[in-house]
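Trainee: Next input, structure requested:
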Amino acid sequence: MDVNDGNGVTRRRVMQTGGALAALLFGGGLDRALAEGLVRFGEARPFSFEGLKQTAEALAGAPYSKPLVRAADVLETIDYDAHNRIGFDPDATLWGEDPASPAVRFFHLGRYFKNPVNVSVVGPDGSARELLYSADLFTRPLDSPSRRLPDDIGFAGLRVMDPGQKDDWLAFLGASYWRTSGPFGQFGLSTRGLAVDTAIPNGSEEFPRFTSFWLEATGENSLVIHALMDSESVAGAYRIESEKREDGIVQEVEAALYMREAVERLGIAPLTSMYWYGENSRHLASDWRPEIHDSDGLEIWSGNGERIFRPLNNPPHVMVNSFMVTGPKGFGLMQRDRDFENYQDDGVFYEKRASLWVEPLGDWSEGCVDLVELPTDDEIHDNIVAFWTPSEPTAPGRAMTMRYRLSWVADNPHPAEVATLASLRIGRGGVPGQPRPEGVAKFALDFRGEKLKRLSRESGVAAKIEASRGEIGLVSAYPVVGTDEWRLLFDLDAQGEEPVDLRVYLLHEGDALTETVLYQFFPETFLEKMAAMP
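Mentor: Sure, this is the predicted structure:
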């Protein structure tokens, strides 16, 4: 039977098989969808994470089989706009009527998501049944090119809905990427299962993908998602436990990885974000908005307790920086600036983008936090990647298990005892009212924290400034009148193409008062932009 919803969209109700058993296994939230024939399931099969790890290990022991894209010509015609016109039928929402379970919907394939994923539902008894794809699960315009696809083409990904089912708070779509809406209901940066050979010289990046998911409801705003990963160099089994809380979204991830081939750069817990320009790079701005970024800095908590903050850059060319750490306590891409006035965007609300903190569970031993920065001239491109790279090299047949916690929150869930960087600005060097020296840049760093509040100009606060090259001058540090912040000013005379690496912090009587700020400055780009200004 065909049903028309009045908007040119038709839906065909199909006969459902095994409905009584599925309802018994997966709960009352499926009753309506099953009764109306909206969803169908395959045969029940035993499932466990241990079994999934065995599957991944066996997969890694066999030659890689590249997925065949079916109906590629049709999928290519489902562009961004056409994809957005395809909706998942709300009546078919998984656990949609169960108040004790999260509501889950699914994405359709399209130009940018051509590889289907298998989705299974795990019941209380440990049995899993595959959710069978049907075009009738989606609402589509009558002229949608998706109507020319095979009836068993498959799903592209999944999304977990907020209570009320108007918006989603968790989405898996494309390769091994996923993201959440964070504490403020705004999607921004994302994470993925694994980064392989990101930004290696004379090489190409590999994008492992999740090929199958197993969903297990654990509460109204919580679920466990198991995923099978596969790629040319690695196979893996993932267990991702997600919980939506008042202060954000917390996930615990266990990844069992099995290497097919050795790789040059293996990125654990990779984070992907966007940074066009900010307060430290206004000379790159070509838009009316004061700042445009999903994240403004990389934060690292090293094993020895040092707190490090690296403001992000939009570099003139691809840059990869490695920060050696033993036994890291955490790292993350942070969005510290929460002031709407500094963005002025009432459409996408950059001040509401989540910070994403990675906390190792267990000893990660030796390695480095790698930061990859790509040049960009628009906000539509993700150009920032950060991840952990273990020191131990990979090799065919090697297996490893990594566990970590992801916190999608407003700020670091483990606040630093030292003061933190509130802002970094750069301008022409010299002294106002006097002739400005050519080729000199002035840096202004504002710090905020309890340790600074009790100190005055007479307290003997000093600045530690190290530069990989160039001359430092006109150094001063003082409390900013009318605020609870301290300001550090200094000039840097360094010209040429080679970047300057800066290491800066404030100290008092030999003790650090602030986190260590690391910054990479490109003098030539900055001076060219300054020279072009009136």
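Trainee: contacts, neighbours, all on C-alpha from now
Mentor: OK.
Trainee: got the contact list for V369?
Mentor: S322, F323, M324, V325, F331, A386, F387, W388, T389 (C-alpha atoms under 8 Å, 6 or more residues apart in numbering).
Trainee: Can you tell me which of those residues end up in strands?
Mentor: S322, F323, M324, V325, F331, A386, F387, W388, T389 (DSSP state E).
Trainee: out of the residues you listed, which are buried?
Mentor: M324, V325, F331, A386, F387, W388, T389 (16 or more other C-alpha atoms under 10 Å).
Trainee: Which residue, neighbours along the chain excluded, lies closest to the fourth one?
Mentor: When you say that, I think you mean A386. L371 (4.5 Å; C-alpha to C-alpha, 6 or more residues apart in numbering).
Trainee: what about that neighbour, which helix or strand?
Mentor: For L371, the host element (DSSP states H and E) is strand 366-373.
Trainee: Quick one: residues contacting I472.
Mentor: With C-alpha under 8 Å, 6+ apart, I472 has these contacts: I465, F490, D491, L492, D493.
Trainee: Only the buried residues of the helix or strand hosting it, if you could.
Mentor: In the assignment (DSSP H and E), I472 maps to strand 471-479. Buried residues in strand 471-479, counting neighbours by 16+ other C-alpha under 10 Å, are found at I472, V475, A477, Y478, P479.
Trainee: and of these, the nearest to G267?
Mentor: Nearest to G267 among the buried residues of strand 471-479: I472, at 35.7 Å, using C-alpha to C-alpha.
Trainee: Go through this structure and flag its longest helix.
Mentor: The longest helix of the chain (DSSP state H) is helix 49-60.
Trainee: so how far is that helix off the chain centroid?
Mentor: Centroid separation between helix 49-60 and its chain, computed with C-alpha atoms, centre = their mean, to the nearest Å, is 26 Å.
Trainee: center of this structure - which residue?
Mentor: S190 (2.1 Å; C-alpha atoms, centre = their mean).
Trainee: dump the residue contacts of the nearest residue to that one once chain neighbours are set aside.
Mentor: Nearest residue to S190, sequence neighbours excluded (C-alpha to C-alpha, 6+ apart): R179, at 4.5 Å. R179 makes contact with L170, A171, F172, F187, G188, L189, S190, T191, according to C-alpha under 8 Å, 6+ apart.
Trainee: how about this one, so we can line them up?
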Amino acid sequence: MRVGAGATLATLAQTSVRQAKAQDNKAQVLAGATGAFDDGTVRQIAKRLASAPYKGPDQSLPKAIENLNFDQYRGIAYREDRALWHSDNLAFDVEFFPRGFLYKPRIEIFEVNDGQSAAVPYSSDLFTYSDPALEVQQDLGFAGLRLRTAINTPGVMEEFCVFLGASYFRAVAKGQNYGLSARGFANGTGDPKGEEFALFRAFWLEKPQPNVKSVVIHALMDSPSVTGAFSFTIRPGDTTVFDVQSTFFPRTAIQQPGVAPLPACSTLMPTTTTT
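Mentor: Next up is the predicted model:
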């Protein structure tokens, strides 16, 4: 019993240390993420990050969900009635993905309303669970997000855009199914030494006004080689159009960059600068 108790205490202590380090890293990376927000906020954060060594986001997960398979992950579903903006009579709402399976990094998500940014709070009861043992009562945070609108049938909200995994995103137009994904940045694609996958590690969702048919999302990208600030203005419909503004801040010399490979089923109109 003493050995078991000691092992349990040691495990708890290690978990507490990991959580404390993750919180310190999060605070350093996302300083300025909440409060007053404007078009330059994410660029300022990205520029500051690029001047310091890369520190990835927290990827540690509780034992109950650290090795989920595909079916287990799919069994954790966001509750439609808890979607962001669900009760606000807007053209859009937002659902979030849980962490686990291939999507372990914690992605920070903020809502911007009237020029002020605030974190979107996480709670395990935002989801339903096919296996109750997979519900963990901790502040795990999210892995990504999906946007919904009445793209096919009036009054019926359907997913039309997803940001999930690395810097990948994809979208559909009316009456279409998903095709290829785009991504914010590629580095070393096809290189025998291996490819670097940048990560959208934070999103800021601008709350749209009533009757507005576009939605604006800002994203902070990070990787060992480069940081980036993105602004997506997304207009779904018969043709789903992305207006993308991006600014990159290299940490190192980049020999094989790729910017915004085109997705299927949508139109991507990028404007890119490098600092």
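Trainee: can you put the buried residues of strand 471-479 of the first structure in JSON lines and add distance to P67 of the first structure?
Mentor: Converted to JSON lines, those look like this (distance: C-alpha to C-alpha, whole Å):
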{"residue": "I472", "distance to P67 of the first structure": "56"}
{"residue": "V475", "distance to P67 of the first structure": "59"}
{"residue": "A477", "distance to P67 of the first structure": "59"}
{"residue": "Y478", "distance to P67 of the first structure": "61"}
{"residue": "P479", "distance to P67 of the first structure": "60"}
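Trainee: Reformat the buried ones among the ones in strands among the contacts of V369 of the first structure into CSV and put distance to W95 of the first structure next to each item.
Mentor: Listed next are these as CSV, based on distance: C-alpha to C-alpha, whole Å:
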residue, distance to W95 of the first structure
M324, 45
V325, 43
F331, 35
A386, 35
F387, 34
W388, 36
T389, 38
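Trainee: For the alignment partner in the second structure of the residue nearest to the centre of the first structure, list the residues it contacts.
Mentor: Structural alignment (TM-score structural alignment) places S190 of the first structure against S181 in the second structure. By C-alpha under 8 Å, 6+ apart, the contact set of S181 of the second structure is Y168, F169, R170, A171, L262, P263, A264.
Trainee: Over in the first structure, see which of these survive.
Mentor: For those, the contacts that are reproduced in the first structure, applying both residues aligned by TM-score structural alignment, their matches' C-alpha atoms under 8 Å, are Y168, F169, R170, A171, L262, P263.
Trainee: What about the aligned partner of the first one in the first structure, how many residues nearby?
Mentor: Meaning Y168 of the second structure. Y168 of the second structure maps onto Y177 in the first structure, with residues paired by TM-score structural alignment. Y177 of the first structure has 21 neighbours, counted by other C-alpha atoms under 10 Å.
Trainee: Would you check how far apart the closest residue to Y177 of the first structure other than its chain neighbours and L137 of the first structure are?
Mentor: Leaving aside its chain neighbours, Y177 of the first structure sits nearest to R192 (4.1 Å; criterion: C-alpha to C-alpha, 6+ apart). As judged by C-alpha to C-alpha, to the nearest Å, R192 of the first structure and L137 of the first structure stand 27 Å apart.
Trainee: Equivalent analysis for P99 of the first structure, please.
Mentor: Counting by C-alpha to C-alpha, the gap from P99 of the first structure to L137 of the first structure is 22 Å.
Trainee: Looking only at neighbour counts, state which of the two leads.
Mentor: Between P99 of the first structure and L137, counting by other C-alpha under 10 Å, L137 is the more crowded of the two (24 against 14).
Trainee: wait, what's in contact with the residue mapped onto that one from the second structure?
Mentor: Matched by TM-score structural alignment, L137 of the first structure corresponds to L126 in the second structure. Counting by C-alpha under 8 Å, 6+ apart, L126 of the second structure touches Y78, R79, R82.
Trainee: Please apply the same query to E66 of the second structure.
Mentor: S60, G100, F101.
Trainee: And K213 of the second structure, by the same measure?
Mentor: Taking C-alpha under 8 Å, 6+ apart as the criterion, K213 of the second structure is in contact with A91, R235, P236.
Trainee: picking up where we left off before, and the gap between the match of Y168 of the second structure and F187 of the first structure?
Mentor: 13 Å.
Trainee: Now for I78 of the first structure, how many residues are close by?
Mentor: The tally of other residues near I78 of the first structure (other C-alpha under 10 Å) stands at 23.
Trainee: how about it, secondary structure?
Mentor: Per DSSP: H, G, I helix; E, B strand; the rest coil, the local secondary structure of I78 of the first structure is coil.
Trainee: Tell me which residue of the second structure lines up with it.
Mentor: Residue correspondence to the second structure (TM-score structural alignment): I78 of the first structure is matched to L68.
Trainee: Can you verify my assumption that its match contacts R99?
Mentor: No: at 9.7 Å, L68 of the second structure does not count as touching R99 under the criterion of C-alpha atoms under 8 Å.
Trainee: Show me which helix runs longest in the second structure.
Mentor: The second structure, longest helix under DSSP H: helix 2-29.
Trainee: Against which helices or strands is it packed?
Mentor: For helix 2-29 of the second structure, there is no helix or strand it packs on, judged by 3 or more C-alpha pairs under 8 Å, 6 or more residues apart in numbering; DSSP states H and E.
Trainee: what's the next secondary structure element after it?
Mentor: strand 35-36.
Trainee: residues in the first structure aligned with that following strand?
Mentor: For strand 35-36 of the second structure, the aligned range in the first structure is residues 45-46, judged by TM-score structural alignment.
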